[in-house]
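In: What would the 3D arrangement of this be:
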Amino acid sequence: MVQVLTDVDLVISKSYICSDGGWFMDVFHVTDQLGNKITDDTILLYIQQAICAKGSGRGGGGSSHGLLPCTGPMRMRQVWTGQATLEIAGYDRPGLLSEISAGLAELQCQVSAAVAWTHKGRAACIMYLEDKQTVPGLAEIRAHIASVVEAHHHEGEQWAVRIGDPAGIPAAAGPSQTERRLHQLMCANSDNNFQDCCRIGNTISTDTTQVAIDYCKERGYSMVNVKCRDRPKLLFDTVCTLTDMEYEVFHASISSRSSIAIQEYYVRQKDGCTLNSESDRIRVAQSLIAAIERRVSHGLRLEITARNRLGLLSNVSRALRENGLSIMRAEVKTRGEKAIGSFYVTDVSGQEVSQHTVQMLTKEIEGTATIKVMNQYSQRKPSLQKDISSSNIMLTTVNNNTLVKEKEEEQNGRARTSLGGLLWAQLGKISSNFGPIKS
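Out: So this is what the prediction gives:
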């Protein structure tokens, strides 16, 4: 459900999740990117169709196949289907993306979209290649790119290159699926092994994130509490991480106070077990911290627009490298004859990009592309320990006895109160505790 809402660019302002006794009720308060109420019927119908198709096993999960397309002001973001998909993961090195895109240009491979993340010295990238007659075989492309990636790694360092049709790569059909796959690649690339975590009791924390895991004995769940700075797509990142680690969310309360987001999950493993072992709790906590922090943008954001052509990504990434800039995160997509790229960059030492460097870069690519500085440089946020510790938000869950009582009354043949009414009554009691969260 969160993936479907993410695909249509909705902002989840608050959420409450409840599922037990064979019933579920998930409530999402959503707006568009400008904070406006959703009034476009095509978007609402798409969400209904996508979620219902997913539940009935007829597809869904964000894929637009067989679904009514969004034609209003807010449209589904680009879906990349029928294209070869290139996945790359390994250690982050200066110029890595530039060398990879140059290798693809040498093979006459046109990149129609690409997303790249870096975190904790690791990097992962997914590229979609246009299917043209000039493109060589997939095996040749993989061999060439593998040689480029291997040259950027020292002996013994882990790296991987994979290429194939979208059907052969899990969840590669759309934007949110691509981001979910990037989470999987980064996790497999061991960017969640934190050496700088602080641990106090059952809480593991960094300067910006806290995760505490407890056992809820009376309910038979593991309770996962996450506190961090609020940001867009936070709910998507945490839910995907728990799901990919094969934990089922039975209850959850999602809220925020000021700039601090609070998420509380009641989970079990798919086999019904809770997080009993110390190693499992540490693994889940570190994976959630990594999922939250790897999407946080550091550096100067540059928006580059140009006419789509073969080798464009190679030219832009080379210009960034030659001006002493390192790419921390990137997203490139094409719309007809136009290519649009967002790049978060720092200098090679991770420091602020000077105004002189930006001017030199602008002058170099002027005439072939348009560059805009979208935000000021943002260093890593200061410690949130004080802010997080002062947050005191009461999170309440629906009493499961309501569902048990309903079932008993039905079996005894007595008149049954509306289940939806009982759940909504519980929701009404906690709604006043919720604040906005930019998920």
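
In: alpha carbons only for contacts and neighbour counts from here, please
Out: Fine.

In: sec struct for residue 395, please.
Out: Remark: residue 395 carries the secondary structure label coil [criterion: DSSP: H, G, I helix; E, B strand; the rest coil].

In: Now the residue lying closest to it once chain neighbours are set aside: which helix or strand?
Out: Spatial nearest neighbour of residue 395, excluding adjacent residues (CA to CA, 6 or more residues apart in numbering): residue 253 at 6.4 Å. In the assignment (DSSP states H and E), residue 253 maps to strand 247-257.

In: Tell me the helix or strand right after that strand.
Out: The element immediately downstream of strand 247-257 (helix or strand, assigned by DSSP H and E) is strand 260-269.

In: now that next one: how far from the chain's centre is it?
Out: Strand 260-269 has its average C-alpha position 17 Å from the chain's average C-alpha position, going by CA atoms, centre = their mean, to the nearest Å.

In: neighbouring contacts of that strand?
Out: The list of residues contacting strand 260-269 from outside it, by CA atoms under 8 Å, 6 or more residues apart in numbering, reads 221-230, 246-256, 274-275, 387-388, 391, 393, 395, 437.

In: Now the buried members of these.
Out: In the contacts of strand 260-269, burial by neighbour count holds for 221-230, 247-249, 251-256, 274-275, 388, 437, counting by 16 or more other CA atoms under 10 Å.

In: mind checking how far residue 50 is from residue 5?
Out: In this structure, residue 50 and residue 5 are 10 Å apart, going by CA to CA, to the nearest Å.

In: Here is the second sequence; please produce its structure so I can put it next to the first one:
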Amino acid sequence: MAMARCGGEDEYAKLVRGMNPPRVVIDNEASDDATVIRVDSVSSHGTLLAVVQVIADLDLVIRKAYFSSDGSWFMDVFYVTDRHGLKVLDPHTISYIQTTLEEDDWYYPEEEGMRKRTTVGIMAAEEYTVIELTGTDRPGLLSEVCAVLAAMGCAVRSAELWTHNARVAAVVHVTDAHDPDAAIAADESRVAAITSRLSTLLRSPSCAVRAASPPLTHMERRLHQMMFDDRDFVSAAGDADASPAAEVTVTPCEERGYTAVVVRCRDRPKLLFDTVCTITDMQYAIHHGAVSSVGEQPAGVAYQEYYIRHVDGEPLTSEAERRRVARCLQAAIERRAVAADAVVALEVRSGDRAGLLSDVTRIFRENGLTIRRAEITTASPEGRGGDGEAVDTFYVSDPAGNPVEAKTIEAIREQIGEATLRVKHNPFAAAGDGDGDGGGGGGDKRRRSGGDDVAGSTAFLFGNLFKFYRPFQNFSLIKLYS
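Out: Have a look, this model is predicted:
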């Protein structure tokens, strides 16, 4: 009966969505310094996250936003720019946003089974095999993982690794190093061998191997889920007194039946994605919210405010639960902030070859560098295999978290050989002395008026919330009938 009811609800949701397709308006005239994206659609759990994900994946910066989803309808307004603080004028980008958000199947709920895994997971996708890893972080771990994969005949096509609170999570896409068309996940003995080697490396007694069909969960969302499941929001020993990267307050709003969540922290790219992703995957629904920022990234300050309930409509009832939400949001913000605040970003470009990633990470380890975060990509004309170009970004420090000395970077540059090493972001360099683009903080140094962009450092009074939702007054809402 439960399965039938669930299926019936899915069919009803599809029917309602088909009768009321999403409406997207992209306006470059409504604001002097940002492109305005307005979205209204049938509301479902995860709708806001899906919209934010599309914007974040295009590397657009959300300067401010307002959203509301009480009842069955979802409305939101985003003020966005590119990384240089300019409006989004590229017609291909505008068309992509419009068509993606208006598609009937643009949001895919994840498979429930995707959350039920432990330390090592291996899954099949259409063009590669996905390997997921979680465990205790230590210096040189990525180098050891790459060496194992190279020895097992796996070529890394893309990967992302995060570290936080002495924990590590990684999602790695691999193909057979000799035959890109070979399905690694279909070879049970090979999967067992890879799983055994990686589990031993991670020093964990348990592992899980499972095949899954696309669409797979968005990689960065999956990393948040893996870190959360690994309880990285619990401070490691010795870090209990460390100052959090964000100030988060969670308070009851009893007269309206909501719980108010207010976040104040340093602004950075994808901040809204990280917080909305965490709230959504903790099974809370955001009914109203507003976000804004003052100053240019990465030196600006961001304010976020959400009014949330459980997905079943109930508010948070205990102080312990509210404290847990605050800790989890702080952890979500810190996972990516480590790459912007305390480490040097090194970009390595080279023609792809077998064992390249293993060699590069070994050189980093031999020079005493600790990889705090990594983004690995390989592009080839055929899209699979071939002699493509590897573009890898590593966020590094010494084991104690101190900056990397210039002489160490030069030594690595000499050892890497044919690869090109560029300092992409160095927060420790004096202004004007840094090499690279400053980590995408934005080349345009225009400052915006704080009075226009920031709602305040504390929560809005609920009765005044909708005065900030003036763009919604122009929406023609469609009344839904059951």
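
In: Can you give me the TM-score here?
Out: Taking TM-score structural alignment, normalised by the length of the first structure as the basis, the two superposed chains have a TM-score of 0.75; 364 aligned residues with a CA RMSD of 3.0 Å.

In: so where do the helices sit in the stretch 301-439 of the first structure?
Out: Read by DSSP state H, counting those that start in this stretch, the stretch 301-439 of the first structure holds these helices, from start to end of the chain: 312-322, 355-365, 385-390, 401-411, 419-431.

In: for residue 164 of the first structure, what are its contacts?
Out: Contacts here follow CA under 8 Å, 6+ apart; on that basis residue 164 of the first structure touches 84-86, 138.

In: now with 6 Å?
Out: 84-85 (CA atoms under 6 Å, 6 or more residues apart in numbering).

In: about what we covered before: for the strand holding residue 253 of the first structure, name the packing helices and strands.
Out: When contacts are defined as 3 or more CA pairs under 6 Å, 6 or more residues apart in numbering; DSSP states H and E, strand 247-257 of the first structure sits against strand 11-20, strand 260-269.

In: looking at these, which is buried most?
Out: By mean neighbour count, with neighbours taken as mean count of other CA atoms under 10 Å, strand 260-269 ranks first of these at a mean of 22.

In: Following the chain onward from that one, which element is next?
Out: Stepping forward along the backbone from strand 260-269 of the first structure, the first helix or strand reached (DSSP H and E) is helix 278-293.

In: By how much does that following helix deviate from the second structure on average?
Out: Average distance between helix 278-293 of the first structure and its aligned residues in the second structure, after superposition and using mean CA distance after the TM-score superposition for the first structure, equals 1.0 Å.

In: Tell me how far that helix lies from the chain's centre.
Out: 16 Å.

In: corresponding residues in the second structure for that helix?
Out: Aligned by TM-score structural alignment, helix 278-293 of the first structure falls on residues 319-334 of the second structure.

In: Would you mark the buried spots in that stretch?
Out: Using 16+ other CA under 10 Å as the test for burial, stretch 319-334 of the second structure gives 322, 325-334.

In: cool, and stretch 41-60 of the first structure?
Out: Across stretch 41-60 of the first structure, burial judged by 16+ other CA under 10 Å covers 42-43, 46-47, 49-54, 59-60.

In: Show only the entries of these found in helices.
Out: Among the buried residues of stretch 41-60 of the first structure, the members falling in helices are 42-43, 46-47, 49-54 (criterion: DSSP state H).

In: For residue 169 of the first structure, state which of those is nearest.
Out: Relative to residue 169 of the first structure, the closest of these is residue 54; by CA to CA it sits at 19.1 Å.

In: who's in contact with that closest one?
Out: Under the criterion of CA under 6 Å, 6+ apart, the contact list for residue 54 of the first structure reads 60-61.

In: do the one 5 residues further on as well
Out: Counting by CA under 6 Å, 6+ apart, residue 59 of the first structure touches residue 53.

In: Which strand or helix spans residue 262 of the second structure?
Out: Assignment of secondary structure by DSSP H and E places residue 262 of the second structure within strand 258-266.

In: Whatever helix or strand comes next after that strand: average distance to aligned residues in the first structure?
Out: Later in the chain than strand 258-266 of the second structure, the nearest helix or strand by DSSP H and E is helix 271-281. After superposition onto the first structure, the average distance of helix 271-281 of the second structure to its aligned residues comes to 0.3 Å, using mean CA distance after the TM-score superposition for the first structure.

In: residue contacts, the counterpart of residue 243 of the second structure in the first structure?
Out: Residue mapping for residue 243 of the second structure onto the first structure gives residue 206, with TM-score structural alignment as the criterion. Neighbour list for residue 206 of the first structure: residue 197 [criterion: CA under 6 Å, 6+ apart].

In: Quick check: the gap between the residue minimising distance to the centre of the second structure and residue 97 of the second structure.
Out: By CA atoms, centre = their mean, the second structure has its centre lying nearest to residue 220, at 3.8 Å. As judged by CA to CA, residue 220 of the second structure and residue 97 of the second structure stand 19 Å apart.

In: if I line the two up, what does residue 394 of the second structure land on in the first structure?
Out: Taking TM-score structural alignment for the superposition, residue 394 of the second structure sits opposite residue 343 in the first structure.

In: I'd say its match and residue 302 touch.
Out: Yes: taking CA atoms under 6 Å as the definition, residue 343 of the first structure is a contact partner of residue 302 at 5.1 Å.
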